[in-house]
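Colleague: below is the sequence, then the predicted model.
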Amino acid sequence: MKHFRGSFLVTAICLTLAAWWGYDHGGVSGMLTALGVAVILSVMEVSLSFDNAVVNASVLKGWDEFWLKLFLGLGMIIAVFGMRLVFPLVIVAVAADLGATEVWNLALTDPKAFSGHLTAHHAEVAAFGGMFLLLVFLNFLLDDEKEVHWLGNFEKKLGALGKVSSISVMVALASLLFASTFVDAGQRMVVLVAGIWGILVYVGVDMISSLLEKSESDESSNVGDMVKRGCIGGFLY
């Protein structure tokens, strides 16, 4: 348990800050609400991070000490504070066309206004994230090289469609066009653009991952060793 003393200390400090913030904004009921939300989010974060931890452990075990420390230091800061704290603020700032400082102040001092801006731009945010996650699902489902099929023969037949180049992108674009018909005409173009950006971001991330992964057909490639050993490419991976 000694390895987790720092984690327990940080958790206690964060829960205390959440309780104090809730009490400052809503008294005892606000404190209990904020504390409850913080506990639920903490449990979800820990449970959902187990799968990443398993994958990371298999990759990091052969890394050089320098890159290992860099990943555990800078990498964790980017993952925790960048994606959990900064990224949501960036989404609201871009979607609502607000300054970063204004969004930060809204999040801290006026959660209702912050929530209002996010809700007002829910359609485009959902389109961006939805297309990204849809491609994650489709590339898993439409994989002709997959050996384990949870849905039996039905999934196996769907996986055969993976032989068609860019089938996932085609399905995602078709889904986006179909879903846009349910959106008000005034928001339709914004939703389409946001969805296309979600697709582009996924394709870009997938391209980088493909470049960094070791090709099974190329025995002379040392990218896999590079990732395992640790370097700038492995760090990005």
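Modeller: Cool, got the structure. Numbering: from 1, shown residues only.
Colleague: switch to C-alpha atoms for all contacts and neighbour counts from now on
Modeller: Noted.
Colleague: biggest helix in the chain by residues?
Modeller: helix 5-60 (DSSP state H).
Colleague: quick one: classify the spatially most central residue of the chain as helix, strand or coil.
Modeller: In the chain, the residue lying closest to the centroid (Cα atoms, centre = their mean) is residue 83, at 7.2 Å. Look at residue 83: counting by DSSP: H, G, I helix; E, B strand; the rest coil, its state is helix.
Colleague: let's bring in a second model and compare:
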Amino acid sequence: MLLKTFGGAFAVTLVGLVLAFIYGGTTGLTVAAILGVLEISVSFDNAVVNAKYLGRLNAFWQRMFLTVGVLIAVFGMRLLFPVVIVCLTAHISPAKAYHLAMNGGSVHTPGTYAHLLHDAHPAIAAFGGIFLLTLFLDFIFEEREITWLSWLELPLARIGKLDQISVVVSGVVLVLAANFIAPASKTSSVLVAGIFGLIVYLVVNGIGGLFEDDDEEDPDEAPEASARRRVAAAAGMAGRAAFGVFLFLEVLDATFSFDGVIGAFAITSDPIIIAIGLGIGAMYIRSLTVFLVRKGTLSEFVYLEHGAHWAIGSLAVLLLFTIKYEVPEVVTGLIGVGFIGLALLSSVLRNRRNRSDVSDLEIESVPV
């Protein structure tokens, strides 16, 4: 199963590293490998959250996530998206942006591609930060049968009974970030980008929910149609509902990639090497997502989902702080891995306690 799930990632790694070597020699090969490892380390929480949604899809849409989704992630978000951002923020043509991208340059040299992309970071961070923050808030404000940090999650779930509280909190955080964190020259762009991030989250999340509602069982439905619907649901979500979830997954991946794309320029200014390195990492994250789904890891280790969302909440806060302050990617990665590691440990201890309780009951039920 390991080779079947990660075979595509291994193949992409081999091809990517060969291309990096042909393009940039030993230096290009080394930098691409480093970027791939960094992408994996800082995006593990993304894989866990992705698994929550991917597990609801059927086999066809899971394959789409690993094929078409990877093309979108690698060529769309890691290669084309930065060029589009430079076009929009610097008000230059795509041809000029492409020319600047090929010339690379330093973030400290005005007029270079790296500098222009770095200059656009406050708006990008606001978009991604608010998107991820709203996702996190929707999770912690929802009542759940199983809680991890119960002393905190239970009171937050009670607050979550207030209608649209996650949107309200995200809006307040955005206003505070724009007025107290963002430089004066970036206040308006941060506000606009953050509002856009909130709108995109609500629209994409709403589309998935709308299509899912359309696929719910109708009380007046014929028994044969109802049976077919239940069989289809057991096999996984398909059709418009699956497309809505797939779209949400792609936007979620995009928000996770924002910081990585810009942070990569601290290692190299070559967009081709960046695309190869981050693309390799993105492929492993997608394969890991499928692995978690097929192994039923989230069902077995019930706190993993909680840990991943707390990691996302931390990432959202850090993204908003990077509007003005530098936050090393290693800090982001360690916080994410820390939350997931603690959640995994808590899940293992919980499973042991449950098995111990079952064993005690079986012993007590044995007649003397």
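Modeller: Looks like it arrived, so ask away. Quick caveat, the model's predicted, so the values are computed rather than measured.
Colleague: map residue 80 of the second structure across to the first structure for me.
Modeller: Here residue 80 of the second structure is matched to residue 86 in the first structure, going by TM-score structural alignment.
Colleague: which stretches of the stretch 251-368 of the second structure form helices?
Modeller: 271-295, 297-300, 304-321, 329-365 (DSSP state H, counting those that start in this stretch).
Colleague: onto which residues of the first structure does the shortest one map?
Modeller: Mapping helix 297-300 of the second structure onto the first structure (TM-score structural alignment) gives no aligned residues.
Colleague: with mean neighbour count as extra columns, can I get the helices of the stretch 251-368 of the second structure in CSV?
Modeller: What follows is those, written out as CSV (neighbours: other Cα atoms under 10 Å):
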stretch, mean neighbour count
helix 271-295, 25
helix 297-300, 15
helix 304-321, 24
helix 329-365, 15
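Colleague: so for residue 146 of the second structure, which of those sits nearest?
Modeller: Closest of the helices of the stretch 251-368 of the second structure to residue 146 of the second structure is helix 304-321, at 9.5 Å (criterion: Cα to Cα).
Colleague: quick check: angle from the closest one to helix 329-365?
Modeller: Interaxial angle of helix 304-321 of the second structure relative to helix 329-365 (axes from the mean of the first three to the mean of the last three Cα atoms, to 10 degrees): 160 degrees.
Colleague: what are the contacting residues of helix 304-321 of the second structure?
Modeller: Applying Cα atoms under 8 Å, 6 or more residues apart in numbering, the external contacts of helix 304-321 of the second structure come out as 45-46, 48-49, 52, 125-126, 128-133, 136-137, 139, 147-148, 177, 181, 259, 298, 327, 332, 335-337, 339-344, 347.
Colleague: how far off centre is the strand or helix carrying residue 189 of the second structure?
Modeller: Element membership of residue 189 of the second structure, judged by DSSP states H and E, is helix 187-214. Computed by Cα atoms, centre = their mean, to the nearest Å, the separation of helix 187-214 of the second structure from the middle of its chain amounts to 15 Å.
Colleague: what's the average distance of that helix to the first structure?
Modeller: Compared with the first structure after the fit, helix 187-214 of the second structure shows a mean deviation of 1.5 Å (mean Cα distance after the TM-score superposition for the first structure).
Colleague: from residue 140 of the second structure, how far out is the residue mapped onto residue 175 of the first structure from the second structure?
Modeller: Counting by TM-score structural alignment, residue 175 of the first structure lines up with residue 173 in the second structure. According to Cα to Cα, to the nearest Å, residue 173 of the second structure and residue 140 of the second structure sit 16 Å apart.
Colleague: the two: which is more packed in?
Modeller: residue 140 (25 against 18; other Cα atoms under 10 Å).
Colleague: that one contacts residue 153, doesn't it?
Modeller: Yes - Residue 140 of the second structure is within contact range of residue 153, at 6.2 Å (criterion: Cα atoms under 8 Å).
Colleague: which position in the second structure pairs with residue 162 of the first structure?
Modeller: Checking TM-score structural alignment: residue 162 of the first structure goes with residue 160.
Colleague: my read is that its match contacts residue 142, right?
Modeller: Yes - taking Cα under 8 Å as the definition, residue 160 of the second structure is a contact partner of residue 142 at 5.9 Å.
Colleague: between those two, who's got more neighbours?
Modeller: Between residue 160 of the second structure and residue 142, counting by other Cα under 10 Å, residue 160 is the more crowded of the two (19 against 16).
Colleague: how near is the more buried one to residue 144 of the second structure?
Modeller: 11 Å.
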